[in-house]
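>>> Show me how the following folds:
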Amino acid sequence: MSKLNLLQKLMLTGVASAITATSGSLLVTPSALAATVFRDSGNIGDTVDAFRAALGDPNNGNAPGSFSVGRREINWDAGIVPFDMPPDFFNKTVTRGAEFSTDAGNEFGVSNPSVGDPDFPDNKFDSLNPTYSGEFMTFSDPRLFTPLGTNVMETNFFVPGSDMPAAVSGFGAVFTDVDLPDITKIEYFDIQGNLLASEFVDPDPQGLSFLGVSFDAPILFNVKITLGNTPIGSNDDPGNNVDVVVLDDFIYGEPNKVPEPATTLGLLALGVFGADLLRKRQPNR
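As a prediction, this is how the structure comes out:
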């Protein structure tokens, strides 16, 4: 069998992408299989920078709408971010295209609030537990992020500043104080709920860890993050199997609008037609 030429690859990739978008039972997208994992603990700076480079420049910041290149980042450190942060704050107030949810009331906290915030003072969530100021390290000083009432949260992506669902080409996060192995993790899903990747975070007690996965195309629709095995508020006690973990920076690809159903079906028809045409042109073996 001869190798596929470039046109064939493009046609077949279009078929696979369209099928995946229209039928969650067929996870055949080459991009979904081409996942690159970035994992590190301790001195994570170089790995974080490599993940940024994989997603692409520039950092598009708070610019509303979608762009053909670049990425988005959230470091929680702006003074306008409240201690009790609304789940859509980083889409509707600060337009970066990420909204968060939990199964425990959709409540989130951002440490070290500004003077004047009702929850000031607070140092690394020591208003929730006085031991935390010495427990958690920051990657970008001074603030950290956590769901409240649960240790599991999800992130969905939108065209920044809108209600239009979007997909991204990768997602990564900085974790602080991962004590126990094979518990803290990120799960990556496409728009049909197919699991694209599931990776554990490397431990670094009272230190920093990073995990990110990038894909060859914007197919990532949702991520589920599990932080240790205990919601924030309890004493961190890994010797007794209690691991409390919080988050710092989020880094993800530029949110791209999910195609309308008619567009997706059109891509499917075009891809099937192109693949059939190429097949007919192949010489008989």
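>>> contacts, neighbours, all on C-alpha from now
Will do.
>>> in stretch 262-269, what counts as buried?
Across stretch 262-269, burial judged by 16 or more other Cα atoms under 10 Å covers 264-265, 267-269.
>>> And for stretch 66-73?
66, 70-73.
>>> Give me the secondary structure label for Gly266.
With DSSP: H, G, I helix; E, B strand; the rest coil as the basis, Gly266 sits in helix.
>>> Name the nearest of the buried residues of stretch 66-73 relative to Asp40.
Within the buried residues of stretch 66-73, distances to Asp40 taken as Cα to Cα reach their minimum at Glu73, with 18.4 Å.
>>> Report how many residues lie close to the residue nearest to Asn75 when sequence neighbours are not counted.
In space, Asn75 comes closest to Asp249 once its chain neighbours are excluded; the distance is 4.5 Å by Cα to Cα, 6 or more residues apart in numbering. A total of 21 residues lie near Asp249 under the criterion other Cα atoms under 10 Å.
>>> wait, what's in contact with Asp249?
Contact analysis of Asp249 by Cα atoms under 8 Å, 6 or more residues apart in numbering lists 73-76, 139-140, 173-174.
>>> And for Glu254?
Applying Cα under 8 Å, 6+ apart, the residues near Glu254 are 60, 66-72, 168-169.
>>> Most widely separated two among these?
Asn60 and Ser169 (14.5 Å).
>>> Of those two, give the one with the bigger neighbour count.
Taking neighbours as other Cα under 10 Å, Asn60 and Ser169 compare with Ser169 leading, 25 against 18.
>>> could I get the contacts of Asp249 as TSV with distance to Pro203 and secondary structure?
Shown next, in TSV, are the contacts of Asp249 (distance: Cα to Cα, whole Å; DSSP: H, G, I helix; E, B strand; the rest coil):
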residue	distance to Pro203	secondary structure
Glu73	23	strand
Ile74	22	strand
Asn75	21	coil
Trp76	23	coil
Phe139	15	coil
Ser140	19	coil
Ala173	14	strand
Val174	12	strand
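>>> please give me the structure for this one as well, since I'd like to look at both together:
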Amino acid sequence: MKMRAHPTTFLIVLAAAAGATSAASAVLIREINGPDAASIQATVDAFRADLGAPNAPEPVNHPGGRREVNWDAAPDSVSDPNPFPGDFFNAGSFPRARGIEFLPTGETTGFELSSTAASGEPVEFGFDAGFTFFSAERLFTPIGGETFDVRFFDPANPGTPAFSTGLGVVFTDVESADSTTMTFYDAYDNVLLTRSVLEGDNAGLSFLGASFDEAIVARVSIVGGLDASDSVVMDDFIFGEPQAVPEPSSLAVLCLAAVGGIMGRRRAC
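Reported below is the predicted structural model:
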């Protein structure tokens, strides 16, 4: 399998969707694959810089910057063979206050984190896959299916939905073209972007990240997981600081203004 071991960066201007935004939104895409963490590090770091400075995993709001999940501080109690709760990193306390949740879709029934060698449990989900790590040593996967959603929440108020400026994910063992994808949606369920993760050699790493010029990402749908033909699992998730969704009355005003600007007339959402 031929590998693309150099980074690719795209800047795309997306036309505003009716009822969603009042102006076009630009999205910056960074993607790469390579045999190890060092080979993709510069592109991952560039994506981090696109989103802004790192914010601590505390229940505090920030006007910008980014948060990350690398799974490695998660306890054995939520790691293989135990299920991983999708809302584990949407909590109102340090260090779980990240403002992100994982929700199963389709045939997916839940999630698992791989165990550590120190736990005494079989590592890498019991597969002899030889997965490559970006940040050792836990990995993440949906179970029962290969699809799930990522949603964002206010880190200071875990029950409040939020928007993000973008999401980047490190994948390992993407060997088939178009088998692993990320689809970004806005608050109105309009598709902002759909893109396939670059495929590479067996057990290699791939990274795909998309950052927007405003916090408009409400959810990201991901296709990728363990199956008989292409066992794709994930490592680091990097995302823009979640910004709380406006109150319903404010959101309605924004919606009317957006539609009025696009269509030249007011129409209810």
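>>> coming back round to it: now the contacts of Glu254 of structure 1 as JSON lines including distance to Glu154 of structure 1 and secondary structure?
Output for the contacts of Glu254 of structure 1, formatted as JSON lines (distance: Cα to Cα, whole Å; three-state DSSP):
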{"residue": "Asn60", "distance to Glu154 of structure 1": "22", "secondary structure": "coil"}
{"residue": "Ser66", "distance to Glu154 of structure 1": "21", "secondary structure": "coil"}
{"residue": "Phe67", "distance to Glu154 of structure 1": "24", "secondary structure": "coil"}
{"residue": "Ser68", "distance to Glu154 of structure 1": "25", "secondary structure": "coil"}
{"residue": "Val69", "distance to Glu154 of structure 1": "24", "secondary structure": "coil"}
{"residue": "Gly70", "distance to Glu154 of structure 1": "22", "secondary structure": "coil"}
{"residue": "Arg71", "distance to Glu154 of structure 1": "19", "secondary structure": "strand"}
{"residue": "Arg72", "distance to Glu154 of structure 1": "17", "secondary structure": "strand"}
{"residue": "Val168", "distance to Glu154 of structure 1": "15", "secondary structure": "strand"}
{"residue": "Ser169", "distance to Glu154 of structure 1": "17", "secondary structure": "coil"}
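>>> Next, Met234 of structure 2: secondary structure please.
Secondary structure of Met234 of structure 2, per three-state DSSP, is strand.
>>> Residue in structure 1 paired with it?
Per TM-score structural alignment, the equivalent position to Met234 of structure 2 in structure 1 is Leu247.
>>> Which one of the buried residues of stretch 262-269 of structure 1 is nearest to Glu99 of structure 1?
Nearest member of the buried residues of stretch 262-269 of structure 1 to Glu99 of structure 1, counting by Cα to Cα, is Thr264, at 24.5 Å.
>>> How much space separates that closest one from Gly97 of structure 1?
22 Å (Cα to Cα, to the nearest Å).
>>> so the match of Met234 of structure 2 sits right up against Val174, yeah?
Yes. Using Cα atoms under 8 Å, Leu247 of structure 1 makes contact with Val174 at a distance of 5.8 Å.
>>> what's the closest non-adjacent residue to Glu107 of structure 1?
Distance criterion Cα to Cα, 6+ apart; nearest residue to Glu107 of structure 1, sequence neighbours excluded, is Leu148 at 5.4 Å.
>>> Would you check how far apart the residue nearest to Asn75 of structure 1 and Thr13 of structure 1 are?
The value you get for Asp249 of structure 1 to Thr13 of structure 1, if Cα to Cα is used, is 33 Å.
>>> Asn151 of structure 1 now?
Note on Asn151 of structure 1: its distance to Thr13 of structure 1, by Cα to Cα, is 38 Å.
>>> out of the two, which sits in the busier spot?
Shown here are Asn151 of structure 1 and Thr13; by other Cα under 10 Å, Asn151 has more neighbours (22 against 18).
>>> The more buried one matches what in structure 2?
Using TM-score structural alignment, Asn151 of structure 1 sits opposite Glu146 in structure 2.
>>> OK, contacts around its match?
The contact partners of Glu146 of structure 2, by Cα under 8 Å, 6+ apart, come to 106-108, 223-227.
>>> conserved subset of these in structure 1?
Counting by both residues aligned by TM-score structural alignment, their matches' Cα atoms under 8 Å, the members of those that carry over to structure 1 are 223-226.
>>> Ser214 of structure 1 matches what in structure 2?
Matched across to structure 2, Ser214 of structure 1 falls on Ser211, judged by TM-score structural alignment.
>>> Is its match in contact with Phe184, as I believe?
No. With contact defined as Cα under 8 Å, Ser211 of structure 2 does not count as touching Phe184 (10.2 Å).
>>> so who does the residue nearest the centre of structure 2 touch?
Nearest to the geometric centre of structure 2 sits Leu167, at 4.4 Å (Cα atoms, centre = their mean). By Cα under 8 Å, 6+ apart, the contact list for Leu167 of structure 2 reads 209-211, 220, 237-240.
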